[in-house]
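1. Task: produce atomic coordinates for the following.
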Amino acid sequence: MMVAVIIENPIRGSYIERPNRFTVAVHVDGERRLAHLRDPGRLRELLIPGNDIILRKAPPGNRKTEFDVIALRRGDEWVLVNSGFHSDLAAIVMESSAVDEFQGFRIEKREYSFGRSRIDFLLASEDERMLVEVKGCTLVRRDLALFPDAPTERGRRHIEELEHALSEEYRSSVLFLVFGKGARFFSPNHEMDPEFSSALRRAHEAGVNVIAHSMATDLNGNVLVYPLRRISVLWPDESP
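-> Okay, here's the model as predicted:
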C-alpha cells in the first residue's frame, strides 16, 4: 500500500510574479491574488509567468495572502514547493524499509535543539541516537538533482552541527527529499554554493550519512506526495 501525504481541496491557478521572497502573485478565476510561498529557494526553473500552480486556501487569520502555494508544474509533472510538508514526508521515508541507515530507529522528537540550531528529527534505537536534518530539493536537470538553488548559510550551519554531533556520540544524517520523478542522481550544487558543498563533503567524510530520496507529486482530485526511490549521491568531481 502506498503511503502518501494527502493535501485536500487544491485550487488551480497560474503564476504571475514574485513580489518578495515569500509572496507570489497568481491568477485565480481570472483575478490577481496573493499567495504565501513557503520555499526560500530561487525556483527559477519553476517560477515562470503563466506556469500552472496549485494552491490551497489559507487558514483563517490576520495575513495578507489568501492562499498557500503547494506545487508548480515542470513539464509533465508537479513539483512540491511547500516545506511545511517536508517533515511528514521525511517521516514516511524514515519509517519505511527503504533506507538502511534508519533501520532499527524510531522517531523520538521533531524539532530537536542542538547547538545553535533546531534539527528536524531526533531518532533513537535501543542504544543509539541519531540526528536527521531534512532538505527539500526542487532543482532537477535531466536526471541530476542539485541542492541548493541559492546560497544557504543556514543550511551550511545545519551540516556543521551534524558533523559536530558525531563527537558527542550521536549518529547523524542529512536527508534530501528530491521532488522530481526523473531524478536518478543527487549532487551538492558546488557552482551555486561552494561553501555548502564543501561542508557537506567534509561531513560525509567524517561519518555523516548523506541520503537522497526522490518524491512524486500527483494531482488526482487531491494532491498526493509520496516517496519513489533512493537515488545515488554524486560529488562535484564525479559523473554518473
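2. Only C-alpha atoms from now on, for both contacts and neighbour counts.
-> Fine.
3. What's the first helix or strand after the host helix or strand of Ser214?
-> According to DSSP states H and E, Ser214 maps onto strand 209-220. For strand 209-220, the following helix or strand on the C-terminal side (DSSP H and E) is strand 222-233.
4. Go through that next one and flag the buried ones.
-> By neighbour count on 16 or more other CA atoms under 10 Å, the buried set for strand 222-233 is Val223, Leu224, Val225, Tyr226, Pro227, Leu228, Arg229, Arg230, Ile231, Ser232, Val233.
5. What segments of the chain are helices?
-> Secondary structure of the chain (DSSP state H): helices at 86-95, 153-165, 194-206.
6. how much space is there between the closest residue in space to Ser232 that isn't next to it in sequence and Arg12?
-> Leaving aside its sequence neighbours, Ser232 sits nearest to Phe185 (CA to CA, 6 or more residues apart in numbering; 4.8 Å). Taking CA to CA, to the nearest Å as the measure, Phe185 falls 31 Å from Arg12.
7. ok so, going back, may I see the helices of the chain organised as a markdown table, with distance to Pro60 and mean neighbour count added?
-> As requested, the helices of the chain are exported to a markdown table (distance: least, CA to CA, whole Å; neighbours: other CA atoms under 10 Å):
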| stretch | distance to Pro60 | mean neighbour count |
| --- | --- | --- |
| helix 86-95 | 22 | 18 |
| helix 153-165 | 30 | 19 |
| helix 194-206 | 38 | 18 |
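8. Please generate a structure for the following sequence too, so the two can be compared:
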Amino acid sequence: MQFLPPLQPATLIQRYKRFLADVVTPDGVTLTLHCPNTGAMTGCATPGDTVWYSTSLNSKRKYPHTWEITQTLSGEYICVNTLRANQLVKEAITLDLIPELRGYNTLKSEVKYGAEGSRIDFMLQAEERPECYIEVKSVTLADKDNGYFPDAVTLRGQKHLRELISVAATGKRAVLFFAVLHTAIGRFSPARHIDPKYAQLLHEAQKQGVEVLVYKAELSADNMTLKVALPATL
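-> Now for the predicted structure:
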C-alpha cells in the first residue's frame, strides 16, 4: 500500500477529545487533524513525535487532514489509522502474501453473522472448501519488542471472540488476524495486564478451533506491506 499523494510531516502538540489532534507543520502552521483511532494509543501520541498525515480532497470535511502514522522520537513507525489494518489484510490476501489464507477465489467484506449481531471483516469462499471468517485487529501497543492487544478493555473484542468460537463449532474456518502496525514489535501476546477476560477468551478460542494469525507490516511514511509472520504466546 503506497500513500498517494505522499503523506506530509508535522510535530504533535496534543491529542484530545479522542478524535482530534493539534500539530505544527515545518513552516510553523498549526493544524487540527482528524484522529481515526478510538483506542488509548499508549505510546503512539507523545507530544513532540512526528505525525505523518494525509489530506482529503472532500471539501465537505470539517477536518480535511487525517493522522496516519506516528514516527516516535526513537525512530519507530506506528500506523494509528485503524482503518488501514483491514485494507492491508485485504491487500495481502489478494496478493497471496498470507500462506494460510491462499486458495480462495471470493472475498467478501462486512458480512453479517453470529448470534450477537456482528459483522465479520472478511469472508473467504471457494468451491469444496469451508467458508473462512476473518476478524482483523490492529496491534500498536508495544513494550520494547513485545506487542499487545488490546490497549484498553474491549467488550466488542470479547464479543468477536465468542462469535468466532461459534463459527469454529460449525466446522467453518474462524480466523483472528492480528495486524501488527508498529515497527518495534517482534513478538505478540494478549494484554492480560489490561483485559484479562479478553486474554482468557482468546486462549479458550484457540483451544476450540479458532486460528490465530499474527503478521507485521513493513512500515514507513511512504508505504506499508503486511507479509512478515510473528511468533505469538497465547
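9. quick one: TM-score?
-> Overlay of the two chains. TM-score (TM-score structural alignment, normalised by the length of structure 2): 0.90; 229 aligned residues with a CA RMSD of 1.8 Å.
10. still on that earlier bit, burial measure for the alignment partner in structure 2 of the residue nearest to Ser232 of structure 1, as a count.
-> Phe185 of structure 1 maps onto Arg187 in structure 2 when the alignment is built from TM-score structural alignment. The local packing of Arg187 of structure 2 (other CA atoms under 10 Å) involves 19 other residues.
11. what residues are up against Arg187 of structure 2?
-> The neighbours of Arg187 of structure 2, taking CA atoms under 8 Å, 6 or more residues apart in numbering as the test, are Asp145, Asn146, Gly147, Leu230, Pro231, Ala232.
12. How about Asn37 of structure 2?
-> So, once contact is read as CA under 8 Å, 6+ apart, Asn37 of structure 2 ends up touching Arg18, Phe19, Val80, Asn81, Thr82.
13. May I ask which of those has the most neighbours?
-> So for those (other CA under 10 Å), the most neighbours sit at Val80, 26 neighbours.
14. Is that residue in contact with Pro36, as I believe?
-> Yes - between Val80 of structure 2 and Pro36 there is a contact at 7.3 Å, judged by CA atoms under 8 Å.
15. For Glu108 of structure 1, which non-adjacent residue is closest in space?
-> Glu108 of structure 1 sits nearest to Leu123 (CA to CA, 6+ apart), 5.0 Å away.
16. Could you count how many residues lie near the one you found?
-> Here the number of neighbours of Leu123 of structure 1 (other CA under 10 Å) works out to 23.
17. To which residue of structure 2 is it aligned?
-> Applying TM-score structural alignment, one finds that Leu123 of structure 1 aligns to Leu124 in structure 2.
18. From Met1 of structure 2, how far off is its match?
-> Taken as CA to CA, the span from Leu124 of structure 2 to Met1 of structure 2 is 21 Å.
19. Over to Cys79 of structure 2?
-> 12 Å.
20. Identify the residues contacting the alignment partner in structure 1 of Arg162 of structure 2.
-> Using TM-score structural alignment as the criterion, Arg162 of structure 2 maps onto Glu160 of structure 1. Glu160 of structure 1 sits next to Ala199, Ala203 when contact means CA under 8 Å, 6+ apart.
21. What sits closest to the residue nearest to the spatial centre of structure 1 if chain neighbours are left out?
-> Compute the mean C-alpha point of structure 1, and by CA atoms, centre = their mean the closest residue is Gly136, 1.3 Å away. Spatial nearest neighbour of Gly136 of structure 1, chain neighbours left out: Leu177 (4.9 Å); criterion: CA to CA, 6+ apart.
22. For that neighbour, give me its contacts.
-> So Leu177 of structure 1 contacts His86, Ala90, Val134, Lys135, Gly136, Cys137, Ala212, His213, Ser214, Met215 (CA under 8 Å, 6+ apart).
23. Report the buried members of those residues.
-> Buried subset of these (neighbour count, 16+ other CA under 10 Å): His86, Ala90, Val134, Lys135, Gly136, Cys137, Ala212, His213, Ser214, Met215.
24. so the first one makes contact with Val134?
-> Yes - the pair formed by His86 of structure 1 and Val134 meets the contact definition of CA under 8 Å, at 7.3 Å.
25. distance of the residue mapped onto Ser172 of structure 1 from structure 2 from Val167 of structure 2?
-> When structure 2 is aligned by TM-score structural alignment, Ser172 of structure 1 is paired with Ala174. Distance, Ala174 of structure 2 to Val167 of structure 2, using CA to CA: 6 Å.
26. Common neighbours of these two, please.
-> Tyr133.
27. Which residues are in contact with the residue mapped onto Thr217 of structure 1 from structure 2?
-> Here Thr217 of structure 1 is matched to Leu219 in structure 2, going by TM-score structural alignment. Shown in contact with Leu219 of structure 2 (CA under 8 Å, 6+ apart): Tyr77, Ile78, Cys79, Leu181, His182, Thr183, Thr225.
28. Please name the nearest non-neighbouring residue to the second one.
-> By that I understand Ile78 of structure 2. His182 (4.4 Å).
29. Distance check, the one you found against Ala85 of structure 2.
-> 12 Å.
30. Could you check stretch 174-194 of structure 1 and say which residues are buried?
-> Residues of stretch 174-194 of structure 1 classed as buried: 174-190, 192-193 (neighbour count, 16+ other CA under 10 Å).
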